[in-house]
Structure formats: structure tokens, C-alpha cells
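Q: With the sequence up front, the predicted model follows.
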Amino acid sequence: MSAPVSSACPAHVMRAAGTPAFPDLEGKHPCFSTTAEGHAAAARLHLPVAPGCNIACAFCRRDFNRVEQRPGVAARLLSPDEAVATTERALALVPNLAVVGIAGPGDPLASDHAIETFARIHARWPDLTLCVSTNGLMLPERVDELAAAGVATLTVTVNSVDPEIQAHITPKIAWRRKRVNGVEAGRRLIDNQLEGIARAAALGLTIKINTVLIPTVNDHHIGAVAEAVAKAGARMINVIPLIPEHQLSHLKEPTFIERHRARVAAAKHLRVFTHCRRCRADAVGVPGLTDFTRDLYGDDIQAEPTFSHG
């Protein structure tokens, strides 16, 4: 008989629950604000400028449409020129816009588009907080460019720190123009993620980790992930329930108890972010409260193709 699930969080987490994790960002960045009031205070704009991805995750299905509310989806792909023009329109449309982020539909560091876009936006609107979400494969090689372009907040998706587990989640990657498979791919990805996080922390970036909770695959491993990324320099973790699709469509979404267990395990090492809305790559507004996507992009946008994994 299994032990009952405790409803208690670690004591240090309970003491900190009502205090901001990042006082300088509280109320200014919804994805780094840990109070409900702070999360609702500022809007963000996601610019879908990243055309391709360099890893193939078993749970990831990127697409162009208007209806799905999940990462990896956008109505269309923007060029850096279009992204700058979109930012200008968004600032006029959304009075509390404070953050411009790039989170897809591919990986922002797999091409030059995101860094070019960040540099141009930072030069024109230096008060905006710039944020990037990446799988971390190219992070060691490109983190200096991110910092130079004005990026201040970084989210890295780390789903395992065990290459055997990672091989089930990301069975192949594209590394230096070659395909790498299985455990070797998992080891390369994890090594680069941890090195990139450490380099980003040394440069002063504020780092959050996204971890997809996958029942029967990494659900027993979340504490180990949190411990490793905390040692590397991350300061917060967001445990995201799996959306069962693509190669993991046979699995079930984690239950409340499974999510609770994973977050308690993570909370032993990092503050846990709990307001995630699994945003689209072209989201505009306050997550879960306002959505200006259709107002910003209109109804006449034609979908553009993106590149396949690797």
C-alpha cells in the first residue's frame, strides 16, 4: 500500500509563498511573478519569429492555426522586420505591455531571427523586458549574444538530467549539422542545458526552468531535475502537465496528485511557478486574463510553412 500524499509543502516554500521570487520583476513580468496580483499586472507579447527546431521531442507537435492554446502554435511566422512593426502596434493596443518574448514556434536559438529581433527591439524600446524560451541546445554558444541583445529573462525547458530518460523524451537532435540519436542525443542536450544555464547565470540573466511532467517517463525524476538546474544557477521551476499528443498520445495527462507530488519534489530546491497557461507562440496580453492576439494580427493572415525538426 502506497503512502498517503501529504498536502504540505516544504516549510521554506510555505514561508516564501506570499513573497515575490524576483522583486524587480514582480508585477512587470507575468511569467516570473509569483503572486496572483503580480501575475495579473503586466501583459506580454510573444513574437513567432523562430522558424525551425533542432531537437525532436516526443510530445511536441508544432503547427500553424488559430484555435489551439499551447506552445509551438502560431497563426503565422514573422520576419524580424514584421516583428518590430508588430511590437509597435502592440504597444499602442495593450497599455500594460511590459514584456516581449520569443518562444517559438521553433527554437529561438536554432536560427539568427530571434537574436536579430531582440537587438532591434531593445535599441528602439530599451525599457521593455526581453525574454526568451529555449530548449537550451545552443545556449552555451549563443548566450553572450542574447545578453548583448538586451535579453534579461531566460526560460530553459529541461525535462530530465538522466540521458536514458531524456532519450525517451527527445529521441533525436541536430547537433553541428549531424543527427544524433538516443542516449547520446540525451547526454549532449543535458550537458548543453546545464552549461548554458551556468553561463547565463554568470551573465546576470534571471533563469526559470520549464519541465514537462510525463507520467511513467520522468514523473519520478522531477526533484533531480530541480536540484541539478538549481546548482547550475536557475532560480525558479515551472512543472507543466503533459498534453498527450504526437508520439506520447497514448499517455494520460498527469492527475492532480501527480502534479502535486512533482511540485513538492521540485520545491525542495527551487521556487515553483504555478500560474502557467501553456501559452501560444504568438500570445498577446495577460496570461489567462486578456487576449489581444486577433486584434493585433487581424483575420486575414495566411499561414506560412516552417522547417521540420533539425
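A: Here it is on my side, so go on. If you're wondering where the values come from, they're calculated on a predicted model, not measured in any experiment. Numbers count the residues shown, from 1 in each chain.

Q: going forward, measure contacts between C-alpha atoms and count neighbours the same way
A: Will do.

Q: helix or strand for Gln69, which one?
A: Using DSSP states H and E, Gln69 is not contained in any helix or strand.

Q: show me what contacts it?
A: Contacts for Gln69 were tallied using Cα atoms under 8 Å, 6 or more residues apart in numbering; they are 278-280.

Q: Let's see that with 6 Å instead.
A: Arg280 (Cα atoms under 6 Å, 6 or more residues apart in numbering).

Q: which other helices and strands contact whatever helix or strand Ser133 lives in?
A: Here Ser133 sits within strand 129-134, counting by DSSP H and E. If contacts are counted by 3 or more Cα pairs under 6 Å, 6 or more residues apart in numbering; DSSP states H and E, strand 129-134 sits against strand 97-102, strand 151-157.

Q: can you redo these as JSON lines with mean neighbour count?
A: Output for the helices and strands packed on strand 129-134, formatted as JSON lines (neighbours: other Cα atoms under 10 Å):
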{"stretch": "strand 97-102", "mean neighbour count": "23"}
{"stretch": "strand 151-157", "mean neighbour count": "23"}
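
Q: Any idea which of those gets closest to Ala303?
A: strand 97-102 (18.2 Å; Cα to Cα).

Q: Got another one to weigh against that:
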Amino acid sequence: MTETGQNCAAQAMRMAATAPAFPELEGRHPCFSTTAEGHARAARLHLPVSPGCNIDCAFCIRDFNRRDQRPGVATRLLTPEQAVAIVARALELCPSINVVGIAGPGDPLATPHALQTFALVRERWPELVLCLSTNGLMLPDRIDEIAGLGISTLTVTVNAVDPQIQAQVTPKIAWQRKRLNGVVAGERLIANQLEGIARAAAHGLTVKVNTVLIPTVNDHHIETIAERVAAAGANLINIIPLIPQHGFAHLKPPGMLMRYAARTAAEKYLRVFTHCQRCRADACGIPGVSDYAQQLYGDDIVAEPTFSHG
């Protein structure tokens, strides 16, 4: 290629990187709005209806509090019926909400409550975008139901595609009423995640992958993750810096250079999402701009589940 051709190609790549990745979601869904302008006007509501999880990640602590601004945390747990009332109240407080998502505090596919909630929300507000976030273990089994409910955007957390690395991140999982440990657990989780992404893409869902960037564990592995999930059908990747806690409390969070290197490696295969605010499981409003959670839930912390874990 001539020098002029190379310059034109580079310019085209820069323009593509600044244009919205998903024009129909830009300014409507903050997690799929890839420009700063679109992200700054996109409001969402997260419904904390999922009590349990089927995997044990070394970076995750689920909790009920108002203090932590991170995934896995909520003020209280809702039943599907209570969640419908919360949606109605949230739309009064923040009429610009276009997206109702479920991302915890446990995994939405570990119990039936999330899909029950989506069915109720879809029946009453068919115009809202429905979004699901999952670890992907149960995704192959549930993807037909997910697609049938009209859920159009999906986030799958994929932290490794090498079972040896995955075993460090998620040392045990619950699969088909059995506990799997170590590399065996990693093999099963990765296989289900990649199959689930492929089947979701075949159904026409827009798929984002979240990857927690963990120094000394998977920081050298990000490019391979991006390559594999892109081949499976993912459309976007979000690289989330580790919050040192639980089994990784001894690690330092990744610095700016490590985050830059990880994003640069990933963007060889996928558009990289760069506006993540690491939202709580009960978030409401525009990420980093407005927060209506206290108006929705009041001051009380309800730490005990309000219904069966299933």
C-alpha cells in the first residue's frame, strides 16, 4: 500500500472509532453508547431481583449497602412484582429511562426471577430496551427464552479463555447440581460462555463482553480473550479495572499504562467501550450524572432476601 493509501486507511479507522458503534442504541443505552455525548444522555434502571450466584469469582463480594459503587451491591432485593412497581416509580422520577437491565446482585440466570421480571416489564412497557448481564454459565440453556422475551442487549463477563487462568479467577462453580473445581470448572464455564455468545449472536442480540483486568492473572491474556469472543459473535468489549477485594485483595488495581495496553490489544478485534462506571445492581439514572436510587428505595437497607433463592 502506498503512503497515501496508508494515511487514508488510518484516517478511516480513526473515524470509525469515534462514530457510534450502535446508532440505534446511541443515547438510549449507556452501556452500548460508545460516544461521550451519547453516554451522557442515556439513562438506565437496574432491577436487583437475582439473589444467588452459581460461580465463585475471586474478585466478587455481593452485599447490601449504600456505600459501594460497584457491581454485586444493592440496597435491597426485589420480587418480580415489586420490580414492576419500581419501574413505574423510576419512570416518574426519570422519564428519559430507555433501558431496564438486570445485573444482580447475583447472576440473573442462576435463579428464575430475572426472566420472570423481564416478562412482566415487557408486557407493561413494550417500548423499553431490555438488557441482561450474566456470567454466561447458564446462557446456552436459557438463550431461546431470553430471545423470546425480547431482550435485545446482552453482556457476558468473560475473564479468560484459558482454563488455567480461569481457575485462578473462578476456582469453583455449581453446574448441574454438582460442584466443579479448578481447571474443570474453568473448562465448563468458558465453553458455556462462548457457546452462549454464539447462540445469542445468532438470535440477533447485541453482545458486549465485560472483562475484569486483573494484574498478574489475566493482564497478558486480554488480546486472546478479545479474539475468541469476537469470533464467537461479540460486538463490543469493556475492560474493567480490578477492585482489589475478596480473593484478590492482595493485588494492586491496574494502572493507567496497563489499562491502555489492554484496550489497545483488545481493539485489534473489537470496539472497546471506555465509559464504564461500574454500576450497582440497583442503579437508576444516567451513569456518573444522575442517581435516583435513594428516591426509589429510601434510607433503609434490606439485607435479607425477600423471597426464596429458588
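A: Ah, there it is. Model, not experiment: these values are computed from the prediction.

Q: hang on, the earlier thing: average gap between the strand holding Ser133 of structure 1 and structure 2?
A: Following the fit onto structure 2, the mean deviation recorded for strand 129-134 of structure 1 is 0.4 Å by mean Cα distance after the TM-score superposition for structure 1.

Q: Could I get the full set of strands for structure 1?
A: Per DSSP state E, structure 1 carries strands over the ranges 43-46, 55-56, 63-64, 73-74, 97-102, 129-134, 151-157, 172-175, 178-181, 206-213, 236-241, 271-272, 284-285.

Q: Of those, flag the one that's most buried.
A: strand 73-74 (a mean of 28; mean count of other Cα atoms under 10 Å).

Q: and of the helices and strands packed on strand 129-134 of structure 1, who's closest to Ala228 of structure 1?
A: Nearest to Ala228 of structure 1, of those and by Cα to Cα, is strand 151-157 at 12.9 Å.

Q: After superposing, tell me the mean distance of the closest one to structure 2.
A: Averaged out, strand 151-157 of structure 1 is 0.3 Å away (mean Cα distance after the TM-score superposition for structure 1).

Q: and what of stretch 256-263 of structure 1?
A: On superposition with structure 2, the mean distance recorded for stretch 256-263 of structure 1 (mean Cα distance after the TM-score superposition for structure 1) is 0.2 Å.

Q: what is the orientation angle of the strand holding Ser133 of structure 1 with strand 151-157?
A: Here the directions of strand 129-134 of structure 1 and strand 151-157 differ by 20 degrees (axes from the mean of the first three to the mean of the last three Cα atoms, to 10 degrees).

Q: now strand 129-134 of structure 1, how far from the centre of its chain.
A: 8 Å (Cα atoms, centre = their mean, to the nearest Å).

Q: now swap in stretch 209-226 of structure 2 and tell me
A: The answer for stretch 209-226 of structure 2 is 15 Å, by Cα atoms, centre = their mean.

Q: what's the matching range in structure 1 for that stretch?
A: Here stretch 209-226 of structure 2 aligns to structure 1 at residues 209-226, judged by TM-score structural alignment.

Q: Residues touching the matching stretch, excluding its own?
A: 155-161, 237-242, 262, 265-266, 269.

Q: Val100 of structure 2 against Leu45, yeah?
A: Yes. Contact criterion Cα atoms under 6 Å: Val100 of structure 2 and Leu45 qualify, at 4.9 Å.

Q: which strands and helices sit next to the helix ranked longest in structure 1?
A: Longest helix in structure 1 by number of residues (criterion: DSSP state H): helix 182-202. Judged by 3+ Cα pairs under 6 Å, 6+ apart, the packing partners of helix 182-202 of structure 1 are helix 163-169.

Q: out of the strands of structure 1, nearest to Val229 of structure 1?
A: strand 206-213 (7.7 Å).

Q: Quick one: average offset of that closest one versus structure 2, please.
A: Strand 206-213 of structure 1 sits 0.2 Å off on average (mean Cα distance after the TM-score superposition for structure 1).

Q: do the same with stretch 182-197 of structure 1
A: Relative to structure 2, stretch 182-197 of structure 1 is 0.2 Å off (mean Cα distance after the TM-score superposition for structure 1).
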